[in-house]
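> Let's see this in three dimensions:
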Amino acid sequence: MNSNKKLKKPVASFIFLTNLIFLPLFCLVGAIKLLGFPTWVFDLVLCISAWSSTFAFAILFKKIYSGQSFIHFVKNKFQTKLKLSVVISVSMLQAFIFLLILFLVWNISEVNSIFTKSSWGMLFYYFFKTLLSGPLGEELGWRGFAQTELQKKHSPLKASVIIGFWWGMWHLPIWFTTGFIGIDLIKYVLFFMISIISTSIIMAAFYNLNQNLLIPIFIHLFFNFYIGLINGNLLDLIMYNAIFYVVAAVLIIIINPKNVLYGKKTTNMMDEEQYNI
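Just a heads-up that it's a prediction; the model follows:
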């Protein structure tokens, strides 16, 4: 048997292996929590578990891009010069959503502080912990590979919805650690999936406008960072997130800047040229 034989369904294989790697790591996280290990140990293992998609992609890389260099692939994802207009647009969009949610929570909150972090030290620790887990750990696999790969057969919009769904389902074990049951759990899952798929669409649009993986990493970072800053009811927070991110996604779909989501095909063709030689 030829060990270099290419995978027939690389994205499906990637999703399957990502979940296969994540489940035992997630169980380890739970065990560490139950056994009362120090917080830094819990945070470290939690960050490692978030890298399951990167581990899966690295394992499958030679089966997907035979004869290519994994390091070269990763470097290529960051070579395109960042566009100031895209960075500003992403920053303003997410900051605006954050301020809207903050305003809503502030008006109904009965707690002493509307923020979850009470010192600069805690804020910096939370920022870097957030960066090192989801954004850096997930985006190479989900956006850098899977989104790009699906765009060879589907429009970026359709690809982003597919990836958003499976990216959301990858979080399934986490849903049952929220403490919600019954109708509250159903609401949480619904709002979570709406948020995730909407964010996936936004990521696809801006990533295709500026083909640098830092763009989806930034979006992912501030999606997680902002929601974790607000001291409010989790179900309310995820509901507000779902509402505002789906509105933003719909507006981007309607505007379809430079035809990046559907229509004229202008996205990520350089990846096909460089990795199918």
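> use CA for all of it now, contacts and neighbours both
Fine.
> hang on, Q79 in a helix?
No - counting by DSSP: H, G, I helix; E, B strand; the rest coil, Q79 is not found in a helix; it is coil.
> Kindly provide the distance from it to F73.
With distances defined as Cα to Cα, to the nearest Å, the gap from Q79 to F73 amounts to 10 Å.
> Show me which of these two is the more surrounded one.
Neighbours of Q79 and F73, each counted by other Cα atoms under 10 Å, are more numerous for F73; the result is 18 against 12.
> element containing the more buried one?
helix 70-76 (DSSP states H and E).
> Tell me the gap between that helix and the middle of its chain.
20 Å (Cα atoms, centre = their mean, to the nearest Å).
> which SSE is the most centrally placed residue in the chain in?
The centre of the chain sits closest to H220, judged by Cα atoms, centre = their mean, with a distance of 4.9 Å. Secondary structure from DSSP H and E places H220 in helix 214-229.
> Apart from its neighbours in sequence, what residue is nearest G137?
Beyond its immediate neighbours in the sequence, the residue positioned closest to G137 (Cα to Cα, 6 or more residues apart in numbering) is W51, lying 4.1 Å away.
> residue contacts, the one you found?
133-134, 136-138 (Cα atoms under 8 Å, 6 or more residues apart in numbering).
> Neighbour-wise, which one of those leads?
Ranked by the number of neighbours (other Cα under 10 Å), those place E138 first, at 24 neighbours.
> Surely it touches A50?
Yes - counting by Cα atoms under 8 Å, E138 does reach A50; the two are 6.5 Å apart.
> what are the ranges of the helices in the stretch 151-277 of the chain?
For the stretch 151-277 of the chain, helices defined by DSSP state H, counting those that start in this stretch occupy the ranges 156-170, 172-175, 182-209, 214-229, 234-255, 269-275.
> one more to line up against the first:
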Amino acid sequence: MRVKRLLQNPLVKFVILSYVIFLVFFTAIGIGMLVGAPESITTILQILSAWSSTFAFVILFPKIYPGRKLKDFIKELFAQKLKLSVFFCVVFVQLMIIVGTIILLTNTTDTQVTASFTGFGLLFLAFIDNLVRGPLGEELGWRGYALNELQKRYSPLKAALLVGVLWGFWHTPLWFASGYTGVELIKYIALFMIGIVSFSIFVTLFYNLNKNLVIPIVSHQIFNFSLVVMKGELLDILEYVMLFYFLVAFIVIVINPKKILYQ
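Model (predicted):
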């Protein structure tokens, strides 16, 4: 009976459906690559897979919020005036993480970190591609819905941890498509989960300081794009980026501006 009640929970349904839709698209991508489907087809499938949490939320929306309109719900997520102090603080902290990563990698490893894109045009296209493949497709479901719902029952810190873990494991199929095996795969997964849970804490704090979904979208974009633009040994880059986010998460938990994380 407990399991049945749990499965009737709208938030649980959202998580399960997000996982299922992502897995379906991921499987379709794999099949497409095996049969030699055009690259344009696999690219579209990759983009759609990133929107699986949005698709899940849209499908379940009438049952989650009966009588409400989806467009009104989305408008509310962007209704609060954007606080430039919060926005620039988020950008500054994440840019410092990138700078710190480049400095430490250059001085402590054999990895030479360079830009993946040399032309502004390519960099801009990569920026838009990254935005569509990640933040725009994921934040409505994971932050706009799941985080806000969990915060109705739990403290922001606990909600952030729960979303971080659930959102992290949603990426599971990507781990096994990374090309890593053995110890390297374990290291990759560990760094990924440390980073994504830490990022979830970081973004929850700043999102709660300014309840506008632009904050998590921008934060997520910088988080992802930093890994795209830095060219080098991925595991070395991940080691520093993710541990920096862990350090930042620890600091914001300790400092906890305006007691946001424990309200």
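> For K33 of the first structure, which of the helices of the stretch 151-277 of the first structure is the nearest?
Proximity to K33 of the first structure (Cα to Cα) singles out helix 172-175 among those, at 13.6 Å.
> Show me what that closest one is packed against.
Here helix 172-175 of the first structure is seen to pack against helix 182-209 when contacts are counted using 3 or more Cα pairs under 8 Å, 6 or more residues apart in numbering; DSSP states H and E.
> helices or strands up against the helix it packs on?
If contacts are counted by 3+ Cα pairs under 8 Å, 6+ apart, helix 182-209 of the first structure sits against helix 84-108, helix 156-170, helix 172-175, helix 214-229, helix 234-255.
> Quick check: the helix or strand following the longest one compared with the second structure, mean distance?
Tracing the chain C-terminally past helix 84-108 of the first structure and defining elements by DSSP H and E, one meets helix 120-132 next. After superposition onto the second structure, helix 120-132 of the first structure sits on average 0.8 Å from its aligned residues (mean Cα distance after the TM-score superposition for the first structure).
> quick one, helix 120-132 of the first structure and helix 214-229 angle?
Comparing the axes of helix 120-132 of the first structure and helix 214-229 via axes from the mean of the first three to the mean of the last three Cα atoms, to 10 degrees yields an angle of 140 degrees.
> rewinding a little: identify the residue spatially nearest to the residue nearest to the centre of the first structure, adjacent ones excluded.
Computed as Cα to Cα, 6+ apart, the closest residue to H220 of the first structure that is not its neighbour in sequence is P135, at 5.3 Å.
> Just the element for that neighbour, please.
Counting by DSSP H and E, the element that carries P135 of the first structure is helix 134-139.
> From the chain's centroid, how far away is that helix?
Between the centre of helix 134-139 of the first structure and the centre of its chain there are 6 Å (Cα atoms, centre = their mean).
> ok, now stretch 58-73 of the first structure?
Mean-position distance between stretch 58-73 of the first structure and its chain equals 22 Å (Cα atoms, centre = their mean).
> and if you look at stretch 220-232 of the second structure?
12 Å.
> Contacts for that stretch, please.
Taking contacts as Cα under 8 Å, 6+ apart, the residues outside stretch 220-232 of the second structure that touch it are 91, 94, 98, 111-117, 127, 130-131, 134-135, 237-238.
> repeat that with 7 Å
Defining contact as Cα atoms under 7 Å, 6 or more residues apart in numbering, one finds that stretch 220-232 of the second structure is touched by 94, 98, 111-117, 127, 130-131, 135.
> returning to that earlier point: kindly present the contacts of W51 of the first structure as TSV, with separate columns for distance to N259 of the first structure.
Written out in TSV, the entries for these read as follows (distance: Cα to Cα, whole Å):
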residue	distance to N259 of the first structure
S133	32
G134	28
L136	27
G137	29
E138	26
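> which of those lies closest to L123 of the first structure?
Proximity of the contacts of W51 of the first structure to L123 of the first structure, judged by Cα to Cα, is greatest for S133, which lies at 15.5 Å.
> ok now do the closest one, which residues does it touch?
Contact analysis of S133 of the first structure by Cα under 7 Å, 6+ apart lists 47, 50-51.
> And it, how close does it get to L20 of the first structure?
Look at S133 of the first structure and L20 of the first structure: by Cα to Cα, they are 18 Å apart.
> chain center to the helix holding H220 of the first structure, what's the gap?
Its chain's C-alpha centre lies 8 Å from the corresponding centre of helix 214-229 of the first structure when counted by Cα atoms, centre = their mean.
> That one: average distance to aligned residues in the second structure?
Between helix 214-229 of the first structure and its aligned stretch in the second structure, the superposed structures give an average distance of 0.5 Å (mean Cα distance after the TM-score superposition for the first structure).
> Give me the buried positions along that helix.
If you call a residue buried by 16 or more other Cα atoms under 10 Å, then helix 214-229 of the first structure has these buried ones: 214-223, 225-229.
> Please name the residues that touch the aligned partner of L261 of the second structure in the first structure.
Under the alignment by TM-score structural alignment, L261 of the second structure pairs with L261 in the first structure. Residues near L261 of the first structure by Cα under 7 Å, 6+ apart: 155-157, 205, 253.
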